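Undergrad: Please work out how this folds:
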Amino acid sequence: MTSQPVAVVVGGSRGLGLIIATELARRGRRVVIAARSEPDLDDAVAQLGGSAVAESRVCDVRDRESVRLLVEDVEASVGPIETVITVAGIIQVGPLESMTFEHFEDAVNTMMWGPINVALTVLPHLRERRRGHIGTVTSIGGMVSPPHLLPYATAKFGAVGFSDGLAAALQGTGVTATTIVPGLMRTGSHERASFVGEAEKEYAWFGPAASIPGLAVDAERAARKMVDAVLSGKPTLLLTPLTHLGVRVHGLMPTTTTRVMGLANRLLPKAPQSGGSETLEGHEAQRRLDSPIVNKLTAWGRTAAERFNERRGASSVTL
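TA: As a prediction, this is how the structure comes out:
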């Protein structure tokens, strides 16, 4: 059992989760990373040199029993959990006509039920000790629904509502909940995102948007702010100027915002006329697209993917 405060990062094997785990370790926390993929976890532990991570655990955030076993195991074998941050997410990009019920189910189970499963499972332990922190990484997509990301936005809207209500419900208990609302960040997550419809064309706009400085922010700097907010018990953290702008404009002019999103939707690639739709991961969509311009525009994102364990060849995101 460690004497260090214990932090659990669910979705901590790559991308933003891995960056947050590293930042927590720098703050003196003994970090346990959890994710679905054991190879990704092994790669993350190797990347961290083993010193920053107490343990890695395979855990499916969609499965309440899997989350229960994770929490009980960490409490028993590592130490009392002080902080838990849920980062696990998936990105599905494409027109509504190419989305299925399964896309929505997977998004909601991962990014809405996931944070609920984690928070409500760890909460009795924190409340008994009358201290602790729960952080949920949501998205600007959970406050303003962007085009061609409807399953993602649906799940993130639910996560925002849950985390915000949880923070209010826990006031005065000694336990805090923080709703983290980032915009696009350069984590390399576009390499593992799923693209449907005209997959290569969808990648051609989303990959650069998730990579170009000014649109996508530096994830390590963002992670420092996230950890600051969670450990200080701040109820809400809005990250990036575009996030602040989007939330304020939508709050003041919701009808106008929806119409602007509708216009953007009409400018993006259409669903295939045949009705068929192939699902491609970002790295495969990029390979098939083989566009020198897109390759250049996503160079920053590929560098981030290499650094943060997002490259498929190295062994799953976040808006």
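Undergrad: C-alpha only now, for contacts and for neighbours.
TA: Fine.
Undergrad: got the residue ranges for the strands in the protein?
TA: 6-10, 30-35, 53-58, 81-86, 92-93, 132-137, 175-181, 185-186, 194-195, 217-218, 236-238, 280-281 (DSSP state E).
Undergrad: so of these, which one's packed in deepest?
TA: Among the strands of the chain, the stretch with the highest mean neighbour count (mean count of other CA atoms under 10 Å) is strand 185-186, at a mean of 30.
Undergrad: Distance of Asn237 relative to Gly161?
TA: For the record, residue 237 is Leu, not Asn. Computed with CA to CA, to the nearest Å, the distance linking Leu237 and Gly161 is 14 Å.
Undergrad: Can you show me the helices along this structure?
TA: Counting by DSSP state H, residue ranges of the helices within the chain are 15-26, 38-48, 64-77, 101-111, 113-129, 150-169, 199-209, 219-232, 241-252, 254-267, 282-289, 292-297, 299-307.
Undergrad: Now render those helices as JSON lines, adding distance to Ile180.
TA: As requested, the helices of the chain are arranged in JSON lines below (distance: least, CA to CA, whole Å):
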{"stretch": "helix 15-26", "distance to Ile180": "12"}
{"stretch": "helix 38-48", "distance to Ile180": "23"}
{"stretch": "helix 64-77", "distance to Ile180": "21"}
{"stretch": "helix 101-111", "distance to Ile180": "13"}
{"stretch": "helix 113-129", "distance to Ile180": "12"}
{"stretch": "helix 150-169", "distance to Ile180": "8"}
{"stretch": "helix 199-209", "distance to Ile180": "20"}
{"stretch": "helix 219-232", "distance to Ile180": "7"}
{"stretch": "helix 241-252", "distance to Ile180": "11"}
{"stretch": "helix 254-267", "distance to Ile180": "21"}
{"stretch": "helix 282-289", "distance to Ile180": "25"}
{"stretch": "helix 292-297", "distance to Ile180": "27"}
{"stretch": "helix 299-307", "distance to Ile180": "21"}
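Undergrad: one more to put side by side:
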Amino acid sequence: MPSTQRPVPRQRLSPKQWLTSRIHTALQRRAISRIEAEAAHDVGRGSESLAVLTYGELFTAARFLASNPQTKAFVVTGFYVPSAVRPAAETDGPVGALELCAALRAIGGDAWLVSDTPCEGVLRPSATTVLPDNHVLIAPVDETFETWLQDIMELIRIEHIDTVIFVERVGPSYGGLPRNMRAACIKEWTAPLSRLAGLGLHSIGIGDGGNEIGMGKILAEDMQRLVRYGDEIGCSVSTDELIIGGTSNWAAHALVGALRVLGHKQVEHLLEDSWHHEVLSALVAEGSIDGVTHDNVPSVDGLRGDDYFGTIRYISRIAQGRHW
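TA: This next block holds a predicted model:
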């Protein structure tokens, strides 16, 4: 027998409520735009010029995550520096990746940190305060990668993983080989984790120099014009959204800050200086190095003290504004 129960009518907003909602959303957009601009400020690699081409992507990516708080994501990072006196993963990328893992878990989702064997010695022990050990996935760089990838595809099916976020993760250039900022090929030390972008998951790329996964969203001619060695190092792999920072850690922090602006107060602790100091120190204690100076010190891309943490603090202050 057909139900006689009438559907509950949608509550209509009064003109005042509608206007208040629109103003609130406009304030959020403006705050996130300020965060996006601050995160992209240039440290000498042309990030501001690249970021002009992706303006608004931070809001789009943050809205996707904020609207889907039960998102389950792979967060992929780790940029190995083989030319250093003591080769290791650099400090830019892992801090932001761990922050995003913590943020996703805080708002009700889950995250797996993904990297490869050259970076494992730094990343696995540094992740212990953020993730259980079985949420750190390490890909081989040899011929066993295909078997590893099959296991990952099974994990996606079982856990209903729906998103992949790349944070300062080198990808294949236009010529097919992963290259560092000096255009040197680093294939020998790099698992092809860009293939995770082709598994049908929602994808977000975060980078600062042009050779990171996601940068394929920028036209090759723009990459050549705006980035040194851009025609050689530009990554050919695109993502659904691309967020560009002066450092990739800043861009990842911007995404967390945008989640706070969009109402997720659970990430508040990640906006504190102390959290970032502790994670950076833990990485350095495990051997991580500055990607520019190659020194095993708590700095990122040659930036120390307020040159680095000043931007972290400013993004946090915008995110903690009281207008939303």
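Undergrad: what TM-score do we get after superposing?
TA: Aligned and superposed, the two chains score 0.42 in TM-score terms (TM-score structural alignment, normalised by the length of the first structure); 176 aligned residues with a CA RMSD of 4.5 Å.
Undergrad: could I get the strands of the first structure as CSV with distance to Ala21 of the first structure?
TA: Supplementary listing: these in CSV, determined by distance: least, CA to CA, whole Å:
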stretch, distance to Ala21 of the first structure
strand 6-10, 6
strand 30-35, 6
strand 53-58, 8
strand 81-86, 9
strand 92-93, 25
strand 132-137, 13
strand 175-181, 15
strand 185-186, 16
strand 194-195, 25
strand 217-218, 16
strand 236-238, 18
strand 280-281, 25
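Undergrad: Between those, which one is closest to Lys296 of the first structure.
TA: Each of the strands of the first structure has some distance to Lys296 of the first structure by CA to CA; the shortest is strand 185-186, at 14.7 Å.
Undergrad: Counting by contacts, list what the closest one packs against.
TA: strand 217-218, helix 299-307 (3 or more CA pairs under 8 Å, 6 or more residues apart in numbering; DSSP states H and E).
Undergrad: okay, now Met223 of the second structure: neighbour count?
TA: Applying the criterion other CA atoms under 10 Å, we find 23 residues in the vicinity of Met223 of the second structure.
Undergrad: Which strand or helix spans it?
TA: Taking DSSP states H and E as the definition, Met223 of the second structure sits inside helix 220-226.
Undergrad: ditto for Phe166 of the second structure
TA: Of the helices and strands defined by DSSP H and E, Phe166 of the second structure is found in strand 163-167.
Undergrad: what's the angle from the next helix-or-strand element following that strand to strand 163-167?
TA: Proceeding N to C from strand 163-167 of the second structure, the next assigned helix or strand is strand 202-207, under DSSP H and E. Between the axis of strand 202-207 of the second structure and that of strand 163-167 there is an angle of 10 degrees, by axes from the mean of the first three to the mean of the last three CA atoms, to 10 degrees.
Undergrad: Now for Leu237 of the first structure: which residues touch it?
TA: Leu237 of the first structure is in contact with Thr178, Thr179, Ile180, Val181, Met226, Ala229, counting by CA atoms under 8 Å, 6 or more residues apart in numbering.
Undergrad: Need the nearest residue in space to the fifth one, chain neighbours excluded.
TA: The one in question is Met226 of the first structure. Residue nearest to Met226 of the first structure in three dimensions, not counting chain neighbours: Ile180, with 6.8 Å by CA to CA, 6 or more residues apart in numbering.
Undergrad: could you measure that neighbour against Leu69 of the first structure, distance?
TA: Note on Ile180 of the first structure: its distance to Leu69 of the first structure, by CA to CA, is 26 Å.
Undergrad: Packing partners of the strand holding Phe166 of the second structure?
TA: In terms of contacts (3+ CA pairs under 8 Å, 6+ apart), strand 163-167 of the second structure is packed against strand 72-76, helix 94-106, strand 202-207, helix 248-261.
Undergrad: change it to 7 Å
TA: With contacts defined as 3 or more CA pairs under 7 Å, 6 or more residues apart in numbering; DSSP states H and E, the packing partners of strand 163-167 of the second structure are strand 72-76, strand 202-207.
Undergrad: on that earlier part again, right, so of the strands of the first structure, which gets closest to Met261 of the first structure?
TA: Nearest to Met261 of the first structure, of those and by CA to CA, is strand 92-93 at 14.9 Å.
Undergrad: buried ones in stretch 159-167 of the first structure?
TA: Counting neighbours by 16 or more other CA atoms under 10 Å, one finds that the buried residues in stretch 159-167 of the first structure are Ala159, Val160, Phe162, Ser163, Asp164, Leu166, Ala167.
Undergrad: Could you dump those into a markdown table and include distance to Pro124 of the first structure?
TA: Formatted as a markdown table, those follow (distance: CA to CA, whole Å):
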| residue | distance to Pro124 of the first structure |
| --- | --- |
| Ala159 | 20 |
| Val160 | 21 |
| Phe162 | 17 |
| Ser163 | 16 |
| Asp164 | 18 |
| Leu166 | 13 |
| Ala167 | 15 |
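Undergrad: nearest to Val93 of the first structure, of these?
TA: Sorting these by how near they are to Val93 of the first structure, with CA to CA, puts Ala159 at the top with 19.0 Å.
Undergrad: And that closest one, how close does it get to Asn109 of the first structure?
TA: When CA to CA is applied, the distance between Ala159 of the first structure and Asn109 of the first structure equals 11 Å.
Undergrad: hang on, the earlier thing: TSV for the helices and strands packed on strand 185-186 of the first structure, including distance to Thr258 of the first structure?
TA: Conversion of those to TSV gives the following (distance: least, CA to CA, whole Å):
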stretch	distance to Thr258 of the first structure
strand 217-218	24
helix 299-307	29
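Undergrad: closest to Thr257 of the first structure out of these?
TA: Put simply, out of those the one that sits nearest Thr257 of the first structure is strand 217-218, at 22.7 Å, with distance taken as CA to CA.
Undergrad: which secondary structure elements does that closest one contact?
TA: With contacts taken as 3+ CA pairs under 7 Å, 6+ apart, strand 217-218 of the first structure sits against strand 185-186.
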